[in-house]
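S.K.: Fold the stuff below for me.
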Amino acid sequence: MRIVLSADCFYPAQMGGPSNAIYWQAKALTRVGHDITIVATSQDLPPEIELDAWLTLDCGRVIYTKNPHFYLPVKQIWYGWKVIRKADVVHINSLFYPASLMWALLSRLMGKPVVWSPHGELSPEALGYGSGMKRWLLKIIKRLSSVICFHATCDAEASHIRGQFGQDVPIVSVRNMMELPTLMTPSSTSHPYLLFIGRLHPIKAIDRLLDALSTSTVFRKSNYSLRIAGPDFGRVYAQQLRQQVKKLNLTAKVLFIGSVDGVAKEQLYANAYVTILPSHSENFGNVVIESLAQGTPVIASTGAPWQLLETEQVGLWTSNDPANLRQAIETFLTMPKETYLGYRQRAIELVQRDYNIMTNVAIWEQVYERVVMRNELKK
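M.R.: Next up is the predicted model:
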């Protein structure tokens, strides 16, 4: 099958979970024999990546387009038009990126079936940012929604999609999965740490995590620190976080370490005592499976669809108000060693069983086959 995917940010870019999730999915589909084409932008790429040239990678054919501006993706639209014509199915990633709407219109014009992944952009919290433009775009997308199959990563996201486009809109629910990394051996250290990893953006609620730690006597008296890893996606918010650390007298306990990628990121996960995702809203939260894959338990907010953390005993799922976050963190900091090691072992087993894209790629193959068949029946 000839499958074309769009990506505003794509591996090795690390602007968010979708950069890797799309790559892992494309790589798995390529491995089982599908013809995969990805049209991406040059956003957040390392300088050695060649632009505006077709590259043959382990995930298929990829072109990283150099556009006049990230939000003026002329070349991504142009190359999209060229490859959509030959596609059996088109998979659009990101709802509000300008090229996405043009890809949807071009696919409709050429009679191509479309899967569209919003990647959390329809949550009430996400819609609050740049809401004027988003309302305008939603009106246009709604006119196309009957011929689009939307992809939701969880029940909450499916509900958000129906809330915008109607109860009868076609939706497929598929959890995000990953290519399993090499399992790292945790390094013994006299300076153990808790970990936040992700964009420094208000929706991530890192400020609430800092408030929680500031009120924890257990944390303050321990030799644990908090490491915050990720790009300053919102510079104003990132500066506010640094000021908050000083105000709360946490300077000696909180480290901002910037973006960490590749093997270094895997070791960062493996060495962490627990990873914390305090977000106001997440449609999935790739950091959860990335952390669990290295055996590190996760504390996630109820804004993320991770009740599974508690049912599988691989972490805790709590509201992100500082009092509840503090209680969850102290549960781990005071946990007996044998109990904690059980969390680590179960985490590894869970990801290997349910979140390995290489052994579960048939889920996506079936989705594309159904979407193509539905499109043929409508002709």
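S.K.: use CA for all of it now, contacts and neighbours both
M.R.: Will do.
S.K.: Can you give me the end-to-end span of stretch 215-225?
M.R.: 14 Å (Cα to Cα, to the nearest Å).
S.K.: do the same with stretch 150-170
M.R.: Stretch 150-170: ends 6 Å apart by Cα to Cα.
S.K.: got it, and stretch 226-235?
M.R.: 20 Å.
S.K.: how far is it from where the chain is centred?
M.R.: 15 Å (Cα atoms, centre = their mean, to the nearest Å).
S.K.: repeat for stretch 142-154
M.R.: 19 Å.
S.K.: who's in contact with that stretch?
M.R.: Here stretch 142-154 makes contact (Cα atoms under 8 Å, 6 or more residues apart in numbering) with 104, 108, 113-119, 158, 161, 164-165, 169-176, 283-284, 305, 371.
S.K.: Now the element after the helix or strand harbouring Gln352, going C-ward?
M.R.: Assigned by DSSP states H and E, Gln352 belongs to helix 337-354. Using DSSP H and E, the next helix or strand after helix 337-354 towards the C-terminus is helix 357-360.
S.K.: Report the distance from that following helix to the chain centre.
M.R.: 18 Å.
S.K.: Please apply the same query to stretch 125-137.
M.R.: For stretch 125-137, the distance to the chain centre is 20 Å (Cα atoms, centre = their mean).
S.K.: Same question for stretch 313-331.
M.R.: 21 Å.
S.K.: Only the buried residues of it, if you could.
M.R.: 313-323, 325-326, 328-330 (16 or more other Cα atoms under 10 Å).
S.K.: for those, which one is nearest Met133?
M.R.: For the buried residues of stretch 313-331, the residue nearest Met133 by Cα to Cα is Asn320; the value is 28.7 Å.
S.K.: circling back: just checking, what packs against the helix holding Gln352?
M.R.: helix 286-293 (3 or more Cα pairs under 8 Å, 6 or more residues apart in numbering; DSSP states H and E).
S.K.: what distance separates whatever helix or strand comes next after the helix it packs on from the middle of the whole chain?
M.R.: Next helix or strand after helix 286-293 toward the C-terminus (DSSP H and E): strand 298-301. Chain-centre distance of strand 298-301: 15 Å, with Cα atoms, centre = their mean.
S.K.: follow-up on the earlier one: out of the contacts of stretch 142-154, list just those in strands.
M.R.: Of the positions in the contacts of stretch 142-154, Val114, Val115, Trp116, Ser117, Ile171, Val172, Ser173 sit in strands, assigned by DSSP state E.
S.K.: another one to check against the first:
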Amino acid sequence: MRVYVSVAFYLPGFKAGGPIKTIQNMVTQLDGDLEFWIVTRDRDLGDTEVYPSVQPNEWMELDSSKVLYLSPDHFNVKSFAKVINDANFDVLYLNSFFDVNFSIKPLIARRLGLIKPCPLVLAPRGEFSKGALALKAFKKKLYINLANWFGLYTNITWQASSELEKIDILNALNVDPASIFIAKDLPEKKSRVSNDQNNQVLSEVRLVFLSRISPMKNLNFALRVLSNVKSSLIFDIYGPIEDENYWQSCLKWIDALPKYIKVNYCGAVNPAQVSHIFSHYDLFFFPTRGENYGHVIAESLSVGTPVLTSDQTPWLNLSDDNLGWDLPLESESLFIEKIEQVANMSRDARSIWRKQVMERASSRVNSDADVADNKALFEFAIKRFKNK
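M.R.: This is a model prediction of the structure:
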């Protein structure tokens, strides 16, 4: 089965985070069952320079997939229609609802009859979560209404990465529940960090935030919480600055923090470094407004780093397995309480906790059933298309 993947960013890029990991892991874990032809842009998020290793607008081999890196002058409906029509594929796979170039323009070409009829799967990637829709809410609502009026989303299959995301899709759009297929995003097959590296517990309590610096990831909430923590600790921030104005507002919170809260901005990191970075911290503090999966949560847990996150991700009931906590964003006091709890743990207690997290996380992170569901997603879309 050949899948045509349209996604805004892909390897060797990394700044866009989750969607890149999702497609990469799908390519790796479904190799042999599915063949992926990926169309993306020729540069990373926020960059003006082309990737040095690619030839724009020509199909290239990458691992077990083929990738077409489009230059910005090809970002028009006619060009997208030509690329789609020239490709020989079984399923068209879009990886955003709101992305103008790699989702909306192919959908416009489809609506205008410029591309051949084909099964189509759309993965919103968490864009319909409560927190995501609250950002630029008026524009998003207006677009949804216009898209429905224009019939852009008729006769497609929706991928939800969890039951929670399925509910979000149904709440945001007037779609048939039977058109939604739940297939979880796939994590990496195994951690890059060896067991000997996984318990680097230091005397000072160290918290980490690792994600894009944007309102969706809610760094300012984390800083606001820390402003009310009474215990001394280190808080390191990793991730590309996607929204400069938002980062400036975060800097004001950092400047106002008590002196016993030490904050360091460590910049963007290559995905190959992420697991190793997590292994140096006592807690991953990630109060995101919403994730359809949360690859960074999986990576943190896989190397034994507990997680303190919001209840707006599929990683729920973490405390049941002693993996950390998922809390409502409306309850800042609970976040403060949990951070104080970690800050007051002894070094030995934190070391024991890390070992427990790494052991217990395996059953949550690795699942053969999830791999089977991802393959079944495309089979489901083909069957629905044929039965129309």
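S.K.: What's the TM-score once they're superposed?
M.R.: Superposed pair, TM-score by TM-score structural alignment, normalised by the length of structure 1: 0.88. Supporting alignment: 370 aligned residues with a Cα RMSD of 2.7 Å.
S.K.: Of the contacts of stretch 142-154 of structure 1, which qualify as buried by neighbour count?
M.R.: The buried subset of the contacts of stretch 142-154 of structure 1 (16+ other Cα under 10 Å) comprises 104, 113-119, 158, 161, 165, 169-172, 176, 283-284, 305, 371.
S.K.: Tally up the residues packed near the aligned partner of Thr217 of structure 1 in structure 2, please.
M.R.: Alignment note (TM-score structural alignment): Thr217 of structure 1 maps to Lys230 of structure 2. Applying other Cα atoms under 10 Å, we find 14 residues neighbouring Lys230 of structure 2.
S.K.: And for Asn344 of structure 2?
M.R.: 14.
S.K.: excluding its backbone neighbours, what's nearest it?
M.R.: Leaving aside its sequence neighbours, Asn344 of structure 2 sits nearest to Ser231 (Cα to Cα, 6 or more residues apart in numbering; 7.7 Å).
S.K.: which residue ranges form the strands in the stretch 101-250 of structure 1?
M.R.: 114-117, 148-152, 171-173, 193-197, 225-229 (DSSP state E, counting those that start in this stretch).
S.K.: Does anything pack onto the fourth one? Which helices or strands?
M.R.: In other words, strand 193-197 of structure 1. strand 225-229, strand 274-277.
S.K.: Save those strands as CSV, and put in distance to Pro336 of structure 1 too.
M.R.: Compiled in CSV, these are given as follows (distance: least, Cα to Cα, whole Å):
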stretch, distance to Pro336 of structure 1
strand 225-229, 19
strand 274-277, 14
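S.K.: Run through the residues that contact the counterpart of Ile213 of structure 2 in structure 1.
M.R.: Aligned counterpart of Ile213 of structure 2 in structure 1: Leu200 (TM-score structural alignment). Residues counted as contacts of Leu200 of structure 1 (Cα under 8 Å, 6+ apart) are Ile206, Gly230, Pro231, Asp232, Phe233, Gly234, Tyr237, Ala238.
S.K.: hmm, back to that, out of the strands of the stretch 101-250 of structure 1, the one nearest Gly16 of structure 1 is which?
M.R.: Nearest of these (Cα to Cα): strand 193-197, 10.1 Å.
S.K.: how close does the closest one sit to structure 2?
M.R.: In the superposition against structure 2, strand 193-197 of structure 1 averages 0.7 Å from its aligned positions (mean Cα distance after the TM-score superposition for structure 1).
S.K.: how far off helix 286-293 does that strand point, in degrees?
M.R.: Strand 193-197 of structure 1 and helix 286-293 are oriented at 140 degrees to each other (axes from the mean of the first three to the mean of the last three Cα atoms, to 10 degrees).
S.K.: So which residues lie in contact with strand 193-197 of structure 1, not counting its own?
M.R.: 224-230, 269, 271-277, 287.
S.K.: hmm, back to that, indicate which one of the strands of the stretch 101-250 of structure 1 is closest to Ser291 of structure 1.
M.R.: strand 193-197 (9.6 Å).
S.K.: residues of the closest one that come out buried?
M.R.: Tyr193, Leu194, Leu195, Phe196, Ile197.
S.K.: Now do the helix holding Gln352 of structure 1 against helix 286-293: the angle between them, please.
M.R.: Using the same axes, to 10 degrees, helix 337-354 of structure 1 lies at 120 degrees relative to helix 286-293.
S.K.: what does helix 337-354 of structure 1 rub up against?
M.R.: Contacts for helix 337-354 of structure 1 (Cα under 8 Å, 6+ apart): 180, 289, 292-297, 312-315, 332, 360.
S.K.: buried sites along it?
M.R.: Those would be Tyr340, Tyr343, Arg344, Gln345, Arg346, Ala347, Ile348, Leu350, Val351, Gln352, for helix 337-354 of structure 1 by 16+ other Cα under 10 Å.
S.K.: re earlier: so can I have a markdown table of the contacts of helix 337-354 of structure 1 showing distance to Glu50 of structure 1?
M.R.: Shown next, in a markdown table, are these (distance: Cα to Cα, whole Å):
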| residue | distance to Glu50 of structure 1 |
| --- | --- |
| Leu180 | 27 |
| Ile289 | 30 |
| Leu292 | 33 |
| Ala293 | 31 |
| Gln294 | 32 |
| Gly295 | 35 |
| Thr296 | 36 |
| Pro297 | 38 |
| Glu312 | 43 |
| Gln313 | 44 |
| Val314 | 41 |
| Gly315 | 41 |
| Phe332 | 45 |
| Asn360 | 31 |
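S.K.: Kindly indicate which of those lies nearest Lys246 of structure 1.
M.R.: Closest to Lys246 of structure 1, out of all of the contacts of helix 337-354 of structure 1 and judged by Cα to Cα, is Phe332, at 25.3 Å.
S.K.: Map that closest one across to structure 2 for me.
M.R.: Aligned partner of Phe332 of structure 1 by TM-score structural alignment: Val342.
S.K.: contacting residues for its match?
M.R.: Val205, Asp282, Leu283, Arg350.
S.K.: Gly239 of structure 2 matches what in structure 1?
M.R.: Match for Gly239 of structure 2 (TM-score structural alignment): Gly230.
S.K.: Identify the residues contacting that match.
M.R.: Ile197, Gly198, Arg199, Leu200, Ile257, Gly258, Ser259, Val260.
S.K.: 7 Å - rerun?
M.R.: Ile197, Gly198, Arg199, Leu200, Gly258, Ser259, Val260 (Cα atoms under 7 Å, 6 or more residues apart in numbering).
S.K.: three-state assignment of His276 of structure 2?
M.R.: helix (DSSP: H, G, I helix; E, B strand; the rest coil).
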